[in-house]
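S.K.: this one's sequence-less:
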């Protein structure tokens, strides 16, 4: 951990978007740009897909296990999506923030609301990513080649609900160009890290400056 990171508490950076608008891609790009960023690995009740690794892609839990974690207050947020439960485990996030590491969340509006209203609210910045058009959003979903027509139809219907919550976020970006969108995200992170409240060492520094004035 750098000396600069040790001087501040980490940020909880929430990225949300309708499926296909680019939040997962942007999360990967940000982490490639700044390897100190930590990704909040979600827990889920859905079974692993081929190639998925426990603790890297998800924490795979049974419904009973997931329910116990929720009841014990071990989830920062949780929701049911397409018949499966998803949530963000509390402990690794709180550890990272306490060590001055920024944590990225790839979650929907429901999760964003829960985290923004949690004990972490002072650490949260939320960013919503919009597609340039609904036609382009559907094109991206179909181009991925991962889903059936019925699943795509369901994702498009859910997208209307997702987009309706755009005004609840601190920042809203239109992902019409991936490189430009990434640069805007970098700008947001740089600025948020430089906020006065994110630099607690400034109080002591200014105190030292005033002592120098008094000694003149």
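M.R.: Cool, the structure landed. In this text the structure is predicted, and so the values were computed from the model without any measurement.

S.K.: contacts, neighbours, all on C-alpha from now
M.R.: OK.

S.K.: so residue 85 touches residue 79, yeah?
M.R.: Yes. Assessed by Cα atoms under 8 Å, residue 85 is found in contact with residue 79 at 5.7 Å.

S.K.: Now residue 55: closest residue in space, sequence neighbours ignored.
M.R.: Distances taken as Cα to Cα, 6 or more residues apart in numbering place residue 41 nearest to residue 55, at 6.9 Å, with adjacent residues excluded.

S.K.: Can you give me the separation between that neighbour and residue 34?
M.R.: In this view, residue 41 and residue 34 are 17 Å apart by Cα to Cα, to the nearest Å.

S.K.: okay, pairing it with this:
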């Protein structure tokens, strides 16, 4: 399955995603490609796949990306091959992308799960952004963008407020585990070793529910 985590800048989605992956077996994060400059401490292929603009635009033409968008003047995109590889290996994919990217992924994978990470308040979001050292002009731009993204939360499958990290990670873990056991997902690949039960699920009709 494909899980998409979106949130306004400063909400803490990267921190939450890193903690979530440690508690969720068989979930692998898709590494986003970007043209933004590599920051101190970031590792190519671990934090992001860093590309120059020319290479990124060539990859667009080649159909390399599942989705891509330009944010604050830089390109960001989801490599398609990572998602397909996880599918082949039976591993769920986690995408940490912005709202417009989430919409594009939903168009390609209608069955994916969209999770919106909500800041506890705009004032708290402002405080977190100030802590990152953004200047006033950039800060106001990001807060305005945050309001636009928050308005899109109503179109996501789940909304989780990130006030306390441990509780947020626990909530996301619960969402992922519960979604694996939804009827339609279980029936695609029954998590049972008994061939007789698998045969019944796939071949035998339920008389009690036939009239519904």
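M.R.: Here it is on my side, so go on. Note that the structure is predicted; figures quoted are calculated from it, not measured.

S.K.: Let me know how buried residue 52 of the first structure is, in neighbour terms.
M.R.: 12 (other Cα atoms under 10 Å).

S.K.: That one: helix or strand, and which one exactly?
M.R.: Assigned by DSSP states H and E, residue 52 of the first structure belongs to no helix or strand.

S.K.: quick one: it and residue 188 of the first structure, what's the gap?
M.R.: 31 Å.

S.K.: related to what we said a few turns ago, which of residue 41 and residue 34 of the first structure has more residues huddled nearby?
M.R.: Of the pair residue 41 of the first structure and residue 34, residue 41 is the one with more neighbours under other Cα under 10 Å, namely 21 against 11.

S.K.: From the centroid of the first structure, which residue is nearest?
M.R.: residue 105 (2.1 Å; Cα atoms, centre = their mean).

S.K.: can I assume that one is in contact with residue 12?
M.R.: Yes. Counting by Cα under 8 Å, residue 105 of the first structure touches residue 12, with 7.3 Å between them.

S.K.: Just give the nearest non-adjacent residue to the aligned residue in the first structure for residue 139 of the second structure, would you?
M.R.: Using TM-score structural alignment, the equivalent of residue 139 of the second structure in the first structure is residue 152. Closest residue to residue 152 of the first structure apart from its sequence neighbours, by Cα to Cα, 6+ apart: residue 141 at 6.8 Å.

S.K.: if I line the two up, what does the one you found land on in the second structure?
M.R.: Per TM-score structural alignment, residue 141 of the first structure is aligned with residue 129.

S.K.: which SS state does its match fall under?
M.R.: helix (DSSP: H, G, I helix; E, B strand; the rest coil).

S.K.: Residue 48 of the first structure now?
M.R.: Relying on three-state DSSP, one would call residue 48 of the first structure coil.

S.K.: Tell me, how many residues neighbour it?
M.R.: 15.

S.K.: Tell me the counterpart of it in the second structure.
M.R.: Match for residue 48 of the first structure (TM-score structural alignment): residue 38.

S.K.: thought that match was touching residue 52?
M.R.: No. Assessed by Cα under 8 Å, residue 38 of the second structure is found out of contact with residue 52, at 10.7 Å.

S.K.: Please enumerate the shared neighbours of the two.
M.R.: With Cα atoms under 8 Å, 6 or more residues apart in numbering applied, the contact sets of residue 38 of the second structure and residue 52 do not overlap.

S.K.: For the match of residue 48 of the first structure, give me its contacts.
M.R.: With Cα under 8 Å, 6+ apart, residue 38 of the second structure has these contacts: residue 50.

S.K.: Kindly recompute the last result at 10 Å.
M.R.: 44, 47-51 (Cα atoms under 10 Å, 6 or more residues apart in numbering).

S.K.: From those residues, which land in strands?
M.R.: Those of those mapping onto strands are 49-50, per DSSP state E.

S.K.: Where in the first structure does stretch 78-92 of the second structure fall?
M.R.: Using TM-score structural alignment, stretch 78-92 of the second structure pairs with 88-102 in the first structure.

S.K.: what's the distance between the matching stretch and the middle of its chain?
M.R.: 12 Å (Cα atoms, centre = their mean, to the nearest Å).

S.K.: Go through that stretch and flag the buried ones.
M.R.: For stretch 88-102 of the first structure, the neighbour count (16 or more other Cα atoms under 10 Å) marks 88-89, 93-94, 96-97, 99-102 as buried.

S.K.: before we move on, what about stretch 48-61 of the second structure?
M.R.: 48-51, 56.

S.K.: Repeat that for stretch 179-193 of the second structure.
M.R.: 179, 190.
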